[in-house]
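Trainee: my questions are about this predicted structure, shown below with the sequence.
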Amino acid sequence: MHDPREGITPDGMIRTGVTRGAIAPVYTPVLQAAVATVPGPVSLYVYGSVATGTATPPTSDVDLLSIGLPASEAERLSIELSERFRCRCRDVSVGPASWGDLEDQSDEGYGLRVFLRHYCVHLAGADPSDGLPEYPADARAARGFNGDIAQHLQRWRSALPRDTEVARLGTRIARKTLLAVAALVSLRDATWSTDRRACAARWNELEPAIWVDTLVAWLDAPPGDRDAITPVLEGPVAAIVRAFESEIGLWVSP
């Protein structure tokens, strides 16, 4: 869901509506269960529509970010919480990051720090975001968030012939690619937004030859046929990757 407060401050910094007070009580049991499940050294955050107060139960997702939780445990926790709280949300997703990721001086590490500072509400464990500064709404932040888009394209191409969960793959493609679209639109229009739908509409105005309506449709109704995915990957998705590389840049090592 769109965060109406997201944008740029008068001094050019990222602004969002993320705040602990925005979290609706209906999601409290989900968050409490997540906190109770992760071990003490792990830090846990909630982000997305739940953190901005724009979530709608039971169709919105609960998005969590962990620092220090192994990827296998994050996947197990995602499945467990999703099944347990199906009546409150569509899905619970726990993303894993490491303490090394947070300290890394690469584009990826920078993006994680920006994300923690502006898009996450702390739930448990140490809170490294507490000492982070505000970050500019610029190409570096956009690259930190989505500079891995070309890597994702290669993974999607490899996964397509063998992935049995075609709909889930389609959703991942749509969500990630449309975030890259939002970054491109933000930089072109000198604004800052991660609103996939609004930025997709604006992109269609800016680049009518690279229409992204199919990706927007997949946010709500992902494809059930893998044959429907290939032309989208090799058409608009590949074109967006090229535009992102040209205008913003892809991840590079420090």
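Mentor: Thanks, I have it.

Trainee: okay, CA-based contacts and neighbour counts for the rest of this
Mentor: OK.

Trainee: wait, what's in contact with Val166?
Mentor: Residues near Val166 by CA atoms under 8 Å, 6 or more residues apart in numbering: 160, 223-226.

Trainee: what do you get if the cut-off is 10 Å, keeping everything else the same?
Mentor: 159-160, 172, 222-229 (CA atoms under 10 Å, 6 or more residues apart in numbering).

Trainee: any chance of these in a markdown table, with secondary structure and neighbour count too?
Mentor: Output for the contacts of Val166, formatted as a markdown table (DSSP: H, G, I helix; E, B strand; the rest coil; neighbours: other CA atoms under 10 Å):
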| residue | secondary structure | neighbour count |
| --- | --- | --- |
| Ala159 | helix | 13 |
| Leu160 | coil | 18 |
| Arg172 | helix | 17 |
| Pro222 | coil | 21 |
| Pro223 | coil | 20 |
| Gly224 | coil | 14 |
| Asp225 | coil | 11 |
| Arg226 | helix | 17 |
| Asp227 | helix | 12 |
| Ala228 | helix | 12 |
| Ile229 | coil | 23 |
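
Trainee: how close does Arg15 get to Cys120?
Mentor: 12 Å (CA to CA, to the nearest Å).

Trainee: want to compare, so here's the second one:
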Amino acid sequence: MAAQGHRRGLDAQGYIEREGSLARVPYAFRTVVAAARDRVQDMFGARLDSAYLYGSIPRGTARVGRSDLDLLLSLREEPTDTDRADARVLEAALDKEFAEIDGVGTLLFSRTRLLSDLETHDLGWFVACLCTPLLGEDLAGHLPRYRPDTLLARETNGDLALLLPRWRERIATAADTDDARRPLVRSMSRHLVRTGFTLVMPRWNGWTSDLGEMTEAFGAYYPERAADLRGAAVRGYEPTGDSAVLRSYADDLGPWLAGEYARVHGVKAPRP
């Protein structure tokens, strides 16, 4: 959702508003959302605490045949290998049956982790502000309200330096084809744009999930890197399979952004 005029995704008190809702789901995606809701309930049953949609579908900006379906499941216990396998089965079945979507992604976490102190300004914020309730209790009722401050910036994206070695490994081991590289370009492009945005989020004083608006906010503070982030935003929507792009992310834009992030906001609290 683009920022709402001068409010920039904030309510009258300056807190980040929840960005999606079931009412915003485009008509073309309502059948697949209903199917996902029913099948999540059937597959996970008593293991399920609650389920959410996130991404472009509940924001109302999804494109038929181009957008994926994103789900987050809160489980009563820590996810097991069986839970993950069931999620993959669910994803494959929905993706095969519904041409309206281009893939399904499912995040699995325990209720305890989502509501933990360590995750309050990362996964907790994600649930409270970026996820739309689909099934079960809405955990947002147990979480605080959030402002676009440096604490939120640090805890959401202050770990890019830790991700870069994994990115390089994924790039090195990917098949030498455009089809193999394209998903990497898409995911890394989006991650870099969002990290660039949250770098400037406290100064911009707002929230948006629109990649274009994120790059404009970033460019106002880092004009020397604006073109790099604009290119990443384009590839976040229309990814190429260019290996040179991936190398530039891992060896140039990524390291620069990680260093600047640590200088401005510090480093994300370590996870076990």
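Mentor: Nice, thanks for sending it over. Computed from a predicted structure; not experimentally measured.

Trainee: can you pull the TM-score for these?
Mentor: After superposition, the two chains reach a TM-score of 0.87 (TM-score structural alignment, normalised by the length of structure 1), with 252 aligned residues with a CA RMSD of 2.4 Å.

Trainee: that older thread, of the contacts of Val166 of structure 1, closest to Ala33 of structure 1?
Mentor: Checking the contacts of Val166 of structure 1 against Ala33 of structure 1 with CA to CA, the nearest one is Arg172 at 25.4 Å.

Trainee: what's the burial count for the aligned partner of Arg88 of structure 2 in structure 1?
Mentor: In structure 1, the residue paired with Arg88 of structure 2 is Glu75, using TM-score structural alignment. By the measure other CA atoms under 10 Å, the count of residues near Glu75 of structure 1 is 16.

Trainee: surely Leu143 of structure 2 touches Asp122?
Mentor: No: counting by CA atoms under 10 Å, Leu143 of structure 2 stays clear of Asp122, with 11.3 Å between them.

Trainee: common neighbours of these two, please.
Mentor: Counting by CA under 10 Å, 6+ apart, the common neighbours of Leu143 of structure 2 and Asp122 are Leu114.

Trainee: just to revisit the earlier point, which of the helices or strands spans the match of Arg88 of structure 2?
Mentor: helix 71-84 (DSSP states H and E).

Trainee: pull out the buried residues from the helix or strand following that helix.
Mentor: Sequence-wise, the next helix or strand downstream of helix 71-84 of structure 1 (DSSP H and E) is strand 91-97. Judged by neighbour count (16 or more other CA atoms under 10 Å), strand 91-97 of structure 1 contains these buried residues: 91-97.

Trainee: same question, stretch 165-184 of structure 1
Mentor: 166-167, 169-184.

Trainee: swap in stretch 4-15 of structure 2?
Mentor: 7-10, 14-15.

Trainee: closest to Leu53 of structure 2 out of those residues?
Mentor: Gly9 (18.6 Å).

Trainee: any idea what that closest one aligns with in structure 1?
Mentor: When structure 1 is aligned by TM-score structural alignment, Gly9 of structure 2 is paired with Gly7.

Trainee: try Leu139 of structure 2
Mentor: So, by TM-score structural alignment, Leu139 of structure 2 is matched to Pro128.

Trainee: so Ala93 of structure 2 makes contact with Ala99?
Mentor: No: here Ala93 of structure 2 lies out of contact with Ala99, judged by CA under 10 Å, at a distance of 11.4 Å.
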